[in-house]
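> Dropping a prediction and its sequence here:
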Amino acid sequence: MASLNVGSLGEYLREQRRTAQLSLRQLADAAGVSNPYLSQIERGLRKPSAEVLQQVAKALRISAETLYVRAGILDEKERDELETRAVILADPSINERQKQVLLQIYESFRKENGFATSADADGTDQDASGDAGVRADGSDDGAPPTRKQSAGEPFQGEQS
């Protein structure tokens, strides 16, 4: 019954492996799986675990979420949300605080458009650091300043 998804996954993996100009053996070594096992996955005879798919995706330098969708582990909508988050979190040109603000804005827009957010799922409306931070509209919600204060320097908004 799942062989249709697995077959599609296998064909996709084979195509990606060939595009990356890797032999079956090279990919198996890079992913930390056996050559026969990888061959069975490509032929649609085995359904790999999410962990194996993640290892193969890393070795191919492709999105693990794409493989999860192909394998039927994740649906397309979930993949899109996860990929958006992954791109934001992986961007080296912005700092951690900026990443968290972007994720908050993203969550706000999804919520406004009627989509469930990961914050709704865990019952919180805070970022990973636990700060409430900056609202999606850019206003401060009373969170402490993120800039370090120099000795003797008044806090923002404090009169000297």
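Thanks, I have it.

> C-alpha from now on. contacts and neighbour counts both.
Will do.

> So what touches stretch 31-50?
Contact with stretch 31-50 is made by 3-4, 6-11, 13-14, 24-25, 28-29, 52, 55-56, 58-59, 68, 71, 73, as judged by Cα atoms under 8 Å, 6 or more residues apart in numbering.

> Drop anything exposed from the residues you listed.
The neighbour count (16 or more other Cα atoms under 10 Å) marks 6-11, 13-14, 24, 28, 52, 55-56, 59, 68, 71 as buried among these.

> And here is the other one:
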Amino acid sequence: MASLNVGNLGEYLREQRRTAQLSLRQLADAAGVSNPYLSQIERGLRKPSAEVLQQVAKALRISAETLYVRAGILDEKEREELETRAVILADPSINERQKQVLLQIYDSFRKENAAEAAEAAEAAASASKAAGAGADAGTPGPTPDAESPSR
């Protein structure tokens, strides 16, 4: 069986399992998956579903989002956003209303920054296109005759 490209997920899982001092069988039991299936995941032979990754993450007491990123299910920016939201929602020192206000502010900053980034990218593309059009037009520069009239 050929090894799947799952972003070194298997190696990471094995490392986390060993750090937690769990055998393959113990982790499989805790996660509710079969021992052979977990072994295949660790060896990169199987790509687990998001549900299985969530069960394994819970058993290892690590972030499921981290496993999603390593499996290619979620990109890094999405993981960071989810973790930020989770931290805000889990903070016991602020009440629910304050949490919702913080999330609204966070969303507004993200939208503002995304709009600014899109505008900057559009401006850069326009400038690049304009510079390319000028070079492609073949506009000749001044000729030696025009610069120094012969009189």
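Thanks, I have the structure now. Here the structure is a predicted model, which means the values were calculated and not measured.

> Post the TM-score for the overlay when you can.
Between these two chains, after superposing, the TM-score reads 0.71 (TM-score structural alignment, normalised by the length of the second structure); 114 aligned residues with a Cα RMSD of 1.6 Å.

> In which helix or strand does the residue most central in space within the first structure reside?
With distances taken as Cα atoms, centre = their mean, the residue of the first structure nearest its centroid is Ala86 (3.3 Å). Applying DSSP states H and E as the criterion places Ala86 of the first structure in helix 76-90.

> Going by neighbour count, which residues in that helix are buried?
Quick answer for helix 76-90 of the first structure (16+ other Cα under 10 Å): Arg79, Arg85, Ile88, Leu89.

> quick one, helices of the first structure?
Using DSSP state H, the helices assigned to the first structure run over residues 3-19, 24-31, 35-42, 50-60, 64-71, 76-90, 96-112, 118-122.

> where's the fifth one relative to the chain centroid, distance-wise?
Computed by Cα atoms, centre = their mean, to the nearest Å, the separation of helix 64-71 of the first structure from the middle of its chain amounts to 12 Å.

> mean deviation (superposed) between it and the second structure, please.
Comparison of helix 64-71 of the first structure with the second structure after fitting gives an average deviation of 0.5 Å (mean Cα distance after the TM-score superposition for the first structure).

> which secondary structure elements does that helix contact?
helix 3-19, helix 50-60, helix 76-90 (3 or more Cα pairs under 8 Å, 6 or more residues apart in numbering; DSSP states H and E).

> got it, and the last one?
If you count contacts as 3+ Cα pairs under 8 Å, 6+ apart, helix 118-122 of the first structure packs onto no helix or strand.

> The second structure: matching residues for that helix?
Under TM-score structural alignment, there is no match for helix 118-122 of the first structure anywhere in the second structure.

> list the buried ones in that helix?
For helix 118-122 of the first structure, by 16+ other Cα under 10 Å, it's Ala119.

> and stretch 131-144 of the second structure, which stretch of the first structure?
Alignment of stretch 131-144 of the second structure against the first structure: no match, by TM-score structural alignment.

> quick one: terminal-to-terminal distance for that stretch?
25 Å (Cα to Cα, to the nearest Å).

> One more: stretch 69-84 of the first structure?
End to end - Cα to Cα - stretch 69-84 of the first structure spans 15 Å.

> what's that stretch in contact with?
Asn5, Val6, Ser8, Leu9, Lys47, Ala50, Ser63, Glu65, Thr66, Tyr68.

> now do 6 Å
Asn5, Val6, Leu9, Glu65, Tyr68 (Cα atoms under 6 Å, 6 or more residues apart in numbering).

> check contacts around Ala28 of the first structure.
Residues in contact with Ala28 of the first structure (Cα under 6 Å, 6+ apart) are Ser34, Asn35.

> do that again at 8 Å, thanks
Going by Cα under 8 Å, 6+ apart, the list of residues near Ala28 of the first structure reads Ser34, Asn35, Leu38, Val56.

> Need the buried ones from those residues selected in ChimeraX.
Here is the ChimeraX command that selects the buried residues among these (16+ other Cα under 10 Å):
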select :35,38,56
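
> how about JSON lines for the contacts of Ala28 of the first structure, with distance to Tyr106 of the first structure added?
JSON lines is the format used below for the contacts of Ala28 of the first structure (distance: Cα to Cα, whole Å):
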{"residue": "Ser34", "distance to Tyr106 of the first structure": "40"}
{"residue": "Asn35", "distance to Tyr106 of the first structure": "41"}
{"residue": "Leu38", "distance to Tyr106 of the first structure": "37"}
{"residue": "Val56", "distance to Tyr106 of the first structure": "29"}
